[in-house]
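Enquirer: here's my sequence, what's the structure:
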Amino acid sequence: MSQLRSRFFAIVCCTAFIVSCASQQYSQMPSANTGKRIKSLVIHFTAINYEKSVTALVKEGGLSSHYLVPESHDDTYGNDKIEAIQLVEESERAWHAGESYWQSRTHLNDSSIGIEIVNVPQCQWDEALSPLHTEYGDNRLCIFPDYDPAQIEAVISLAQDILKRNPDIEPTAVVGHADIAFNRKNDPGPRFPWFQLYQAGVGAWYENDTLASYWQMFNDARPNVGLIQAALRAYGYGITETGTLDLPTINAISAFQSHFLPYHLTGQPDNKTAGALFALLKKYFPQKANKLIKRYQNENAARSEAAAITPVHGQVDDIYPQQERSSRQDVNDKARFKSYSGRGEMTIVASEDADATIAINGETLNIASPLMAGKPYHYSLKRRTHDGVNTLAVASVTPSSANVHITIPYPTLVDDTAAWKKRFTAVDNLIKQDINNGFPGAVLLVVKNGAVVKHTAYGYARRYDTDGTPLASSEPMTLETGFDLASNTKMFATTLTLMHLSGQGKVDINQPVYHYLPEYRGSGRESRTVRDLLTHQSGYAPEVQFFTPNNSDGEAFFSQDKALTAQLLLNRVPFVVGNGVNASYSDTNFMLLGLLIERITGMTLDQYCERVLYTPLGLSHTLFNPLRKGLSAYEFAATELRGNTRDDSMSFPNIRTHTLRAEVHDEKAFYAMGGVSGHAGLFSTAKDMGVMIQMLLNGGGYGNVKLFSEDIVNTFTKPAANHPGFGLGWRRPADGANRWHFGPYASASAYGHTGWTGTVTVIDPELDMGIVLLTNARHSPIVKDSNGNPRFTGTDFETAKYGSVIAKIYETLLNAR
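Expert: Model (predicted):
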C-alpha cells in the first residue's frame, strides 16, 4: 500500500510538472481581432430598502449586480457616508439584466455592468380596469420618489470610473433596465436624473435645437407608427416593426420617454417623442437618421399619391374613347354591366361640346346633340335593360379631340315584397309554429333578382326573464331589430375587409402571415399563410378560452386585455395538427386575421369596417360595440338570459350575469378582445345584411360604390382545392355535405356562413338570390342534456337548425319560375 501511494504521488507530481511546463511553453501571437467584453452599463432601482436589497442581491440566490448604491436616511443602511459597494467583479457576470436586448445584443448579463440604486417607488394596480399587473398603463399608479442627491453623486463618480475601465461602453449604451426590458421593467423610473449624468459625461442626450427642428417637421406631417418603431430599433430598443400601436410599442415608448422625456410620459408616439428620438439618432447615428428621414419623405409622398387616386363610382366608370386600345378592333370602347329588366341609369359628361353614338344591348340611345361640355346628362335605361349581363358600346365621339365620361351604377335593392306576400306560406308556417311553441324570435329577408321579395319579423326581441319564465309583456321583434351576428362577423367584417384590401393590392393571401405580422414566428408559424387562416387549414384547435383562467391551455393563456390576447395569439397559441393536414374550423384563425387587418390598415377592425365598408354603403346599423356608439339596447334582440353563466354552470372573473343585449355574446370577443374581433362582435339588421348580399351578387359594388372587383368575389368564394366545404372564409355547400346549412337545393356556386347566436346567410349567384335569417335562438331557457351539460332550448327548434327554413325558401323561389 505504501509503494502504491508513493507511485501515485510520483505520477501526480510528474503530471503537475508537465502541465506546468506546458503552460510556460505557450507562444504569444496577439490578434487584432478582439474587443472588450463589456459593452453596456445598466442602471436599476432596487424598489426595496438597503437591508432587503442586500438580502436579495447578496444572500439569496437568483439576483445580483456589480454595484449597489445606498441612499441617505435609510434606517437599514446605518452609515452617514454614501459609497458604492461592489458585489461582483466587473470581469464576472452578475444576474441583473434578465431577458434583455440592446443594440443587437441579447442576454446582457454577458456584456454589461449593472448598478442597483436603492430607491423605493410605491405602485398599485386597479384590477377593475384590468386584471393585468403591467409596468405601464391606465390601471397602474406609481409614485416615484426623488433620488438622493448624495446618492446620485456617488453614482456619477462610479459610472465615470466604470467608463474609464471599459472604453467600449458608448454613450448610447448607458441605459436603464426599462430600456433593455421594457415589457417587464420600468426602473430606474422617470425621476432618475439622466440629464445630470449626461452633463457629467455619462450617457447620451439630444441637442435641444435638433429636437425642436424635428418636432416642427413632424408637426407638418406626422410620422407613422412603423417609422417610430424602426427609429426605436435603430437607437437600440428591442422592438419589432409592426406598424401598429401594440402593447410592446407602448411599453418601449414609455421607457424611452421615462429616460429622455420624463416630463412627457404618455406612452404615445407623438411628435415630441419622435422629435427627441430622431434628435438622438442624428447626434449619435447620423447615417441611420438620414436613412429613416428618407423613408419618412417617401412615405409622405406615397400618402399624398394615395390621397390623389380618384375613387371608382359604379360598375362602369370610364372615359371613351378608351386610352388603352387593343389591336382587335371590336373589343374597344365596350363594357358589360349588370342590371335588371326595367331598371338602370347612366350619366354622361363630355370634355367639350361633342356628339356621341352610344348603344345599350345593341340599341342606340337617343341622347342630346351636342352634349355640352362639363354638363352631366342623366339617362334612364329601363327601356333597354334586361336581367343579368347588359352591354354598353360607344361607336363614336366627335370631334376627335373630345371624350365622354360614362358612369353606370350597380343595381340597388327595390322592394317587391307585396308581389310575393302570399308565396312564402310554408316558411311562415314553420317559423310561426316554432314561435307558438316557445322559440324566441327571428327576422327573415330574401333577395331575388335585385329585389327584396321577403322581409318579415317573427316573435319577440325579448321573450324571457332571467329565470327562464316568459315575461308578462314580451317585446315584439321588428324589421329594424339588430342582431349579434356571431360568426357571420367572420364573413361580413373580416373577409369583406380582406377582399377589399386584396383588391387594393394591400394584402396577398398567399403571403406568409409573418409578412404582415413580423412577430408571428416560431413553432411552425413561418409556414402559415393568410390563405391557411382563411380556409381553416392552419392547424389550430377550435378555440382558446382566453376569458377564463380555467381554460384547457393553462392559466398562462388567461387574458381579459386585448393587447395581451394579441401577444398570446401571435406568439403562444399552439397548433394541434400540422399545416394543411385538414380543414378544422377555428376562431383563432379569424382572431389573427382581425389583428392582421389592423396591422395593415393602421386602424382598429371596427373603425375600418364602419368607415370604409359600411358607411359608403349607407349601413347605419352595422357596427361593433353598439352601446358605445350611441345606440340603445332596446334596438337589439336579446341573447343569453343570464350573461355567460349558462344558468350558473360557468364562472370566471368579471362574468356577466344580466340578460345580454347589444353586447357581443362571444366570451373571447367581449372579454379578451374588447368587443371587436375578427371572429365575432358585429351587429346588424336584416335590411343592412341584404344590401351587403346584393353587393356581392353585383360582383363587388352597390349603387355608386365599388368595394372590389368581380374577380375578387370569385377568388374568395370558390371552394378550396382539398376541402370543398370552405372557400376563403366562406362556407360552401360541398355537393350536399353541408345541406344542414344550405338546404338540398343550393347550386354549386352558393356560399354563406352561420353564427352561434342563431344567424345564417346563403348567397346563390346562379339563382341571383340571397337569404338572411337572423334569430335569437340563445335567448331561451337552459336545460341539462343527458351528460349534464347545459343546452339552450331554443336550439331544438327547426328554425334554429337553418336547413329546413332554407329549403322552403328555395322551393318557393324555384317553383315560382
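
Enquirer: use CA for all of it now, contacts and neighbours both
Expert: OK.

Enquirer: how about Phe547, secondary structure?
Expert: What DSSP: H, G, I helix; E, B strand; the rest coil gives for Phe547 is coil.

Enquirer: what does Tyr379 give?
Expert: At Tyr379, secondary structure determined by three-state DSSP is strand.

Enquirer: quick one more, to check against the first:
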Amino acid sequence: MNRKHLVTKSCTAALSLLMLASTSVVCIPNSINQPVFAATIKRSQEPAGQYQINESFPIDEKDDNPRFDTWSLLDNINRKFYGFKGQGSVWVHSNNPKKFSLYINGRNIKLTKVGRNKWVKLDISKYTKNGNNALQISPQKGISASDKIDVKLPYPVLIDNTKKYRDNDTFKAMDKLIKAEIKNGYPSVQIVVIHNGQIIKRSAYGRVNAYTQDGKRIKSAPKVTNTTLYDLASNTKMWATNMAIQKLVSEKKLNIDAKVNTIFPTFKDKASDKIKGKTDLTIRDILMHQAGFPADPQYHNNNYDPNNSNKRKKDANPVYTQDRNNILEKIIATPLQYKPGTKTIYSDVDYMLLGLIIEKITGEREDQYVENHIYTRGAS
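Expert: The predicted structure follows:
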C-alpha cells in the first residue's frame, strides 16, 4: 500500500456523512421466564474456540484466589458481555445444574432439563440487546463445595445486510464524493459501516499500490476489493509512543528539549556524514518530524537501493537488519536527508528512535511498558 497519505476536505466530508445515521434505544420487558434448549454434547467434546466469558462458578472465597472480589460480592456472580439484539448463545456445563440459576439481562433461563456433565448450547437471542448485556450465575440453597457450573459465551457475529441499504441516499453521496477523490489522486479507500451488529455498507475504491515510490500514478494497478488487506500503519505512534512520551514528560523523567546523545552517547555525527545534525538533535525535533531522517529507509529490506528506490538490487541496503538489538546502530548510520529543523518530513525512523528512548528510560520493552503503565486497569 502506498505510504503517502493524502487528506482533503471533501474526503473528510464524505466520511462525516456517517454521523447522519440514526441510532435507536431498544427496551425489552423483563418479565420473561422461559427455558431455551438446544443440542447437547458430551464433556469430552467441550466446545473449543475463544469466548468473551469462559469461567467456572461459584468463585471460591480463598485468600489466594485472584478471581474472588472481596469488595463487591455481586461481582462474583455477574459478568458483562457485548452483544446484539436478536442473536447470541451460551454454552453451559454442570455436575449439578439444579443448584444454579442462569440469568440473561435479568431473565431467568431455566436449567431443569440440562443433563449432568454434558455441555449444552442455549439460545439467548430473545433476551439480548445491542451493546452491553449482563449474565448472572446464582447458586441455590444447599449447594455443596463440589457443585460447579462452567459457562462459555461466544463473541457476537456480524450479519451482512448491505442489500437493504444499497439505495441509501447518504451512502450514494459518500460513493460520489470518494470516487471524485480517487479521480483526483487519492490512492484507495475501503469502507465498512456496522450498525447494531449488521454490516450495512461495505465498499472498496481505487487501486492497490496506486503510486510508485517517487509519486507517479500506476493506472494498471489491480483494483482494491473488500478483501484487500491494508497495513494499518502508524497507529502505535499515537496510541503507544506518544502516550508513553507524554507520561514520562509529566513525571519529569524526560525533557523533550534534551539532546538524544544525553540518552544515547553514541548518537553523534561522523566526520564522513555529508549532512550533519545528529549531535545536536533534540527529542522535540524528532516529535515534530524535523529530525532530518528519510521517510522509510526500509531496514527490513536487504534489496532496497536508497539511490534508486524503484529498482530492487541484491544486498543494496547498507542499513539492513533483522535484529532489534542492532537498530540503534543502524539509525545512527542512516544518512540525514536535510539539516534537522529546516524541514518537516514524516518519517518512521523518528518514532523508532522515540521507542528506543522510552525503553532506555523505563528499562522495559515499549509494548510491555505501555501495557503495564498505561492500558492496564488501575495503572499509575
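
Enquirer: TM-score for these two?
Expert: Once superposed, chain against chain, the TM-score is 0.51 (TM-score structural alignment, normalised by the length of structure 2); 256 aligned residues with a Cα RMSD of 5.1 Å.

Enquirer: for the strand or helix carrying Ile41 of structure 2, enumerate the helices and strands it packs against.
Expert: Counting by DSSP states H and E, the element that carries Ile41 of structure 2 is strand 40-42. Other helices and strands packing on strand 40-42 of structure 2, by 3 or more Cα pairs under 8 Å, 6 or more residues apart in numbering; DSSP states H and E, are strand 118-123.

Enquirer: what span of structure 1 is whichever helix or strand comes after the strand it packs on aligned with?
Expert: Scanning forward in sequence from strand 118-123 of structure 2 by DSSP H and E, the next helix or strand is strand 131-139. Using TM-score structural alignment, strand 131-139 of structure 2 corresponds to residues 388-396 of structure 1.

Enquirer: do you know how far the most centrally placed residue in structure 2 is from Asn242 of structure 2?
Expert: With distances taken as Cα atoms, centre = their mean, the residue of structure 2 nearest its centroid is Asn235 (8.7 Å). According to Cα to Cα, to the nearest Å, Asn235 of structure 2 stands 10 Å off from Asn242 of structure 2.

Enquirer: what segments of the stretch 51-200 of structure 2 are strands?
Expert: Secondary structure of the stretch 51-200 of structure 2 by DSSP state E, counting those that start in this stretch: the strands cover 51-57, 78-83, 89-94, 100-104, 107-109, 118-123, 131-139, 149-154, 159-160, 188-195, 198-206.

Enquirer: which among those is found nearest to Lys330 of structure 2?
Expert: Among the strands of the stretch 51-200 of structure 2, strand 188-195 comes nearest to Lys330 of structure 2, with 32.7 Å by Cα to Cα.

Enquirer: how near is Phe624 of structure 1 to Asp416 of structure 1?
Expert: In this view, Phe624 of structure 1 and Asp416 of structure 1 are 30 Å apart by Cα to Cα.

Enquirer: the more surrounded of the two?
Expert: More crowded of Phe624 of structure 1 and Asp416, by other Cα atoms under 10 Å: Phe624, with 27 against 16.

Enquirer: that one against Leu682, yeah?
Expert: Yes - using Cα atoms under 8 Å, Phe624 of structure 1 is in contact with Leu682, at 4.8 Å.

Enquirer: burial of the alignment partner in structure 1 of Asp160 of structure 2, as a residue count?
Expert: Asp160 of structure 2 maps onto Asp415 in structure 1 when the alignment is built from TM-score structural alignment. Around Asp415 of structure 1 there are 13 other residues, counting by other Cα under 10 Å.

Enquirer: tell me how far the aligned residue in structure 1 for Tyr375 of structure 2 lies from Ser502 of structure 1.
Expert: In structure 1, the residue paired with Tyr375 of structure 2 according to TM-score structural alignment is Ile712. Ile712 of structure 1 is 8 Å from Ser502 of structure 1, where distance means Cα to Cα.

Enquirer: and what of Gln329 of structure 1?
Expert: For Gln329 of structure 1, the distance to Ser502 of structure 1 (Cα to Cα) stands at 32 Å.

Enquirer: before I go, just wanted to say thanks for your time.
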